[in-house]
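# Quick one: sequence and predicted model below, then my questions.
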Amino acid sequence: MHQAPPLRADFALLHAERPIAVVEVKKSSRDVRRGVQQARRYAERLDVPLAYATNGQRLIEIDMRAQIEHEVQAFQSPEKAWTHYRNANELTSDLAVAFAETRYSRRVVDAAGNPKKLRYYQDVAVQRLIRGIASDKKRLLAVLATGAGKTNVAMQLVHVLWENRWPRGVDSTDSRPRVLYLADRDILVNQPMRDWFRPAFGEEPITRVTTSSPRSKHLYFALYQALDQVGDGTDRLFRQYDPEWFDLVIVDECHRGSAKENSAWREVLEHFSSAVQVGLTATPVSQGHADTYGYFGPPIVEYSLRQGIEDGFLAPFQVVRVHLDSDIDGIEITEGTLDAVTGELVPAGIYKLGRLERELVVPARTEEAANYLTDLMRRTDRLGKTIVFCVDQAHAARFREAMVNRNSDMMQTHNDWVVRITSDEGELGKVLLDRFQQPETAVPVVVTTSRLLSTGVDVPTVKNIVLFTAIKSMPQFKQTIGRGTRLDADNGKEFFTIIDFTGATRLFDDPTFDGPPIRRSVVNYGDPIPAEATEPAELDAAFDDDSPRSTVEQDAANDDATDVDDDEVPADVTDPDHIDAVRRRSTVYTVDGIDVRVASEGVYVVDRETGNLRLIRFEQWVRNRMLALELDRESLLAQWATVSGRKALREALEEELGIGIDGLVARLNRPDCDPIDLLIHLAWDEPLKTRRERANRLTRGERAFLSTYAAEARQVLAVLVDKYSANGPDDLDAKVLVLPPFRDMGTPAQLAARFGGVDQLREALDDLGQQLFKSTA
């Protein structure tokens, strides 16, 4: 999976560690105006009012606010540039200037102990928020894609206010701001408090509001549900605070909970209406009585999934669409069919996708989906963390059981390889979730859930998102796939895969979704898909259930905007799984004896000319792309032969193909072959060689090459050939000399000495590669 390298400005001019201008530099031999548009692009991203383009001899100044470009003799002085920044951003008060000059907190650190720095768009978000507060705005909205770091923005915002003793000033006896961090799920409160605010501010000023109304702290974290209950007094907890008590209210996932103007939880925000209220969300809504924009106003900053992928901060993705035959036309239940569990009569009729698992359970359907996921993980990564979103808790339990039975070998070595994490799991579920979230823990690998993990759960290493529940709500869909958008290259997470059994990914085609996938892929069990085929229209119809909706479905349709209907659910019910259970009224029947199979799959790619999705046969698409690049087999082999050549070729081909060349091994299920041989096989119909065949040919036919080295050096090369045969081309590298069996043969320096030194060792590795990848045409 290819991800474009992030944009990098040549220079940024800083004031108080904050960019206030940007400079794009071109070679002196090039026209100075060649860098103007690039400089403008950087300035727009960094939200700075001043940009420069130069070739070292001439200088173009670009005023982004006045939209004037002209040639100048010199850069503005630091003082003038800062004045220009203040004027452009209307920093007219002492408070606004003090906010802008406040340095960010460096107390939150990463795994290596280094301070977590703000990304450029996070800095933009914080600066716009504090400018809004300095100009006395009461409601502010920041829309940032899932995984873009809303919590970091919130923490640094509070830090700036904290350092400036806003709003009462240094002369007050209570000079720190009082902040309420508000959400509707435990994890949305606990994780920010634990991972961000406590490291930044310490334990002393922080409290969690549960059953009482403490007043001795400054940073308060609470659920709507806790504030809406009667505490140790006679009134609801939030009313036990004076309306002016809080200076700032941060509303996390503000598209939920209080989003409805007639909801009970809106009263909490209205009670504290004198405070500045900041809404944070990835999925603002504007439908019916739920209107994020209507309450908070237009967003002061927006950062989309598409932008995050383009910038290299969020993970690109591929989509695997899988159509089960039971879901295409629905399942027909004839008169007289009995429930497999209770023996009751099952109402006759056709049960389409929207009713499956909610009203009709077909065990074979879940088992076939588990078969498919198991096969996919066997081909790719059986330790790749995976979240399976099911219809409800019972469905999640059935899917977990099906995965256990198909992966008994993994369960024997990893008892928690697959687990269910839902409300019913209680404290055990919290323990399992905490382990699942940690990048360094190997298990759990596969987690089945319903809605508990769809919002606010940060699992950076998730590689697969499985959709086995129909999703029609755009906010819910974006939140759900957002569980995979975080990058974690240090742990091998550079992209993720969405496996869609229910057609939910059709929402990518909605104009309101901000970023189409890099490509979509669906594998075909049947006949090859024609190169220009389109997805059968009847498959779309399968996901539009024209039968009467159940109460649950109708509730979900009416409540898409906020995910929960807090007026129908008791105040102490905080978990979305429990909310679903409260809503559910219909009887669920179980029917055995129905055969379910994967009906079709196919490959979707993005057309580079049109930007639209095109369904093609994967092998044919790779061949067409290779031929269009006008490459030849001999030059590919020659470049692949050297360590540096392999690195450069991987990057170049990922740029052109949109898929890593090493991904061909998993996609074509040929782990015994070298990626370059698979590519040549696809492009030119060359007979496919295995790595072992290449190694055997070398040992039989290239003795003259080996004889040029001393016996001790030949021993190292022979082991390298064996490792290549077993593991692949990455083992043709000096880096493997620290691994067994080389570790027992000496240190890397001692092994290099067998060749006459490090440089000679590298030459020998490239010579070995050239012999291995000689053309046999």
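That came through fine. Numbering: from 1, shown residues only.
# contacts and neighbour counts: CA atoms only from here.
Noted.
# Any idea how many residues pack against residue 241?
Residue 241: 15 surrounding residues under other CA atoms under 10 Å.
# And the residue lying closest to it once chain neighbours are set aside, how close does it get to residue 251?
Nearest residue to residue 241, sequence neighbours excluded (CA to CA, 6 or more residues apart in numbering): residue 213, at 7.2 Å. Residue 213 is 19 Å from residue 251, where distance means CA to CA, to the nearest Å.
# So for these two, which sits in the more crowded spot?
Neighbours were counted for residue 213 and for residue 251 using other CA under 10 Å; residue 251 has more, 23 against 18.
# That one should be in a helix, yeah?
No. If the criterion is DSSP: H, G, I helix; E, B strand; the rest coil, then residue 251 is strand and not within a helix.
# how about it, what does it touch?
Contact partners of residue 251, counting by CA atoms under 8 Å, 6 or more residues apart in numbering, are 181, 182, 183, 277, 278, 279, 280.
# Quick check, the third one in contact with residue 222.
Yes. Distance between residue 183 and residue 222: 6.7 Å, which falls inside the contact criterion (CA atoms under 8 Å).
# quick revisit: list the contacts for the residue nearest to residue 241?
So residue 213 contacts 231, 237, 238, 240, 241 (CA under 8 Å, 6+ apart).
# from those, which single one is nearest residue 177?
Closest approach between the contacts of residue 213 and residue 177, by CA to CA: residue 241, at 15.3 Å.
# this is the other structure I want to compare:
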Amino acid sequence: KGYADYVLFGSNGKPLAVVEAKRTSKSPDAGKHQAELYADCLEAKYGVRPVIYYTNGFETYIIDGLGYPPRRLYSFHTATDLELMIQKRSRHDINDFKVNGKITDRDYQKMSIKAVCEHFNKKHRKGLIVMATGTGKTRVAISLVDILTRNEWVKNALFLADRTSLVNQAHKNFVKLLPNMTTCVLSDDSDHDLNARLTFSTYQTMINHIDTEDKTFSVGRFDLIIIDEAHRSIFGKYGAIFNYFDSLLIGLTATPRDEVDRSTYEIFEMEQGEPNFAYELEEAVADGYLVNYIGIKRGSKIMREGIKYDELSPEEKAQLEKVFEYERINKALEGEPGRDIAASEIFTYIFNDDTISHVLQDLMSNGLKIKGSEEIGKTIIFAYNHRHAEMIVEKFNKLFPEYGPDYCALIDNYVTYADDLIDKFADKNKEPQIAVSVDMLDTGIDVPEVINLVFFKQIRSKIKFMQMVGRGTRLCKDLFGPGKDKECFYIFDWCGNLDYFGKGNEGVGTKATISLTERIFNLRSEIAYYLQAEEYQEDP
């Protein structure tokens, strides 16, 4: 007996939803059973069970009729959202696990896909996959979208990443491997197909679309959200996105399962250290899907002992004063320019001209080389900040002007059209050959040709460190010539990161590569030496 507070009817005259609203002084749960009774009556009369909402004005919960437990919502769905939700009730468990081999063809990838699908079959709405950088997380995501759409679980999906370059990279892969699905890349300055099946966005851009009175998307616009590199900071900074949208959620991360923080597991409603699937660096290297690194530990007297102001030349003192002024403006350094610099401070800002020279000369002499060992391979130098990166590029151009102005390039957020530079760096036939990066190349960039990483900054987050190491782990066929594939990459560590994280050089030596020119010179010298033997001398 009694009347429902609100019933939303569809265009066909049948109920889409029933709402039971209680006073704000009461718990919304007080109206749950009452709403279910109203839904029973409406189902008996109209032959369709409406979606159930119950609320006290502050908190709103939904029972969608798909078998999930009640869950809290940010807001109500639109009529279109509700119609699609009711249509989904006819779906079956995901039983078509057939993976398109053109998308994912490795056994561990197929295992990860099946693990998430089976998790969803058990009425879970969130899945988490741990896979080392370079093992195909994006391809796994594409296969999951393919399988979930084929099984009629997903119609519209959203892919989120923290940088535009990563969004564009993912979009290219989805378009290539799922060419029949409409796509949209959100940005703040272009037109969009807001009805596209697949939407790609940075977190901040999506916040801009939903953090307005006239929201671009409804809470039910997406059936699935995929998070690239899911970790605590994303949920802390952009949690409003996941509170707003009512969808399935899949998190991808390269962070080792034991390093994923507890709060991330809690967000995905999982036990600590137990994602749906994990395939980590050591396993991938052992299976031949990634390459390992050779750690080359470097240092300098300045890094060990600091800078003694009185021991500097006038030119170095002038340079140090400029550093002080720059860092003081950026609130990174205190004190007067005429003081000594402790060794611990060197790890915060390494601007010493001599140190930069040593780092670059060491790289060019001992770094892995290609093209008959004549040219340094693709290299990333991780710099501390923008000014540090500028000084590295300036010093390279002074030391090695013969390589031209584009050979070594600064890539960070201060650089206009940095994404274009990233695309050029990712092209094996284009320059720059050496990228000096401040944060932008730390994660997510897929450049298999990278064979040298220079850590010219101190890292104290193991998650970030492993992500940076991942820039070099990808396989690359014929990199050193026909049949000569990439087998390892070098890490030049100038700031004690390998020791800090308990990493060695993996038991492999650090023998320098000798260029073709050097080998020819050495061979000629050796021939000349032997030709001096008595038996090769002519009588006068």
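Nice, I can see it. From a predicted model like this one, the values you see are computed outputs, not experimental measurements.
# Superposed, how do the two chains score by TM?
The TM-score (TM-score structural alignment, normalised by the length of structure 2) is 0.69; 417 aligned residues with a CA RMSD of 3.7 Å.
# which secondary structure element contains the residue nearest to residue 241 of structure 1?
In this structure, residue 213 of structure 1 sits in neither a helix nor a strand according to DSSP states H and E.
# Ok, residue 476 of structure 1 next?
Element membership for residue 476 of structure 1, per DSSP H and E: helix 474-481.
# Tell me the counterpart residues of that helix in structure 2, please.
Matched against structure 2 by TM-score structural alignment, helix 474-481 of structure 1 falls on residues 462-469.
# and the matching stretch, how far from the chain's centre?
Averaged C-alpha coordinates place stretch 462-469 of structure 2 at 11 Å from its chain's average position (CA atoms, centre = their mean, to the nearest Å).
# re earlier: take the contacts of residue 251 of structure 1 and keep only those in strands.
181, 182, 183, 277, 278, 279, 280 (DSSP state E).
# The stretch 151-300 of structure 1: strands as residue ranges?
Residue ranges of the strands in the stretch 151-300 of structure 1, as given by DSSP state E, counting those that start in this stretch, are 179-183, 206-209, 219-223, 248-252, 276-281, 286-287, 290-291.
# Mind putting those into JSON lines with distance to residue 20 of structure 1?
JSON lines is the format used below for the strands of the stretch 151-300 of structure 1 (distance: least, CA to CA, whole Å):
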{"stretch": "strand 179-183", "distance to residue 20 of structure 1": "29"}
{"stretch": "strand 206-209", "distance to residue 20 of structure 1": "34"}
{"stretch": "strand 219-223", "distance to residue 20 of structure 1": "31"}
{"stretch": "strand 248-252", "distance to residue 20 of structure 1": "27"}
{"stretch": "strand 276-281", "distance to residue 20 of structure 1": "25"}
{"stretch": "strand 286-287", "distance to residue 20 of structure 1": "35"}
{"stretch": "strand 290-291", "distance to residue 20 of structure 1": "35"}
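# right, and the ones you listed - which one's nearest residue 354 of structure 1?
Short answer: strand 286-287, nearest of those by CA to CA, at 22.3 Å.
# That closest one packs against which elements?
helix 292-296 (3 or more CA pairs under 8 Å, 6 or more residues apart in numbering; DSSP states H and E).
# Quick one: name whatever helix or strand follows the helix it packs on.
strand 301-303.
# thinking again about what came up before, shared with structure 2, which of the contacts of residue 251 of structure 1?
Using both residues aligned by TM-score structural alignment, their matches' CA atoms under 8 Å as the contact test, the members of the contacts of residue 251 of structure 1 still in contact in structure 2 are 181, 182, 183, 277, 278, 279, 280.
# when you align them, which residue in structure 2 goes with the last one?
So that's residue 280 of structure 1. So, by TM-score structural alignment, residue 280 of structure 1 is matched to residue 252.
# could you pull out the strands for the stretch 401-540 of structure 2?
Per DSSP E, counting those that start in this stretch, the stretch 401-540 of structure 2 carries strands over the ranges 408-411, 434-437, 450-455, 488-493.
# Before I go, just wanted to say thanks for your time.
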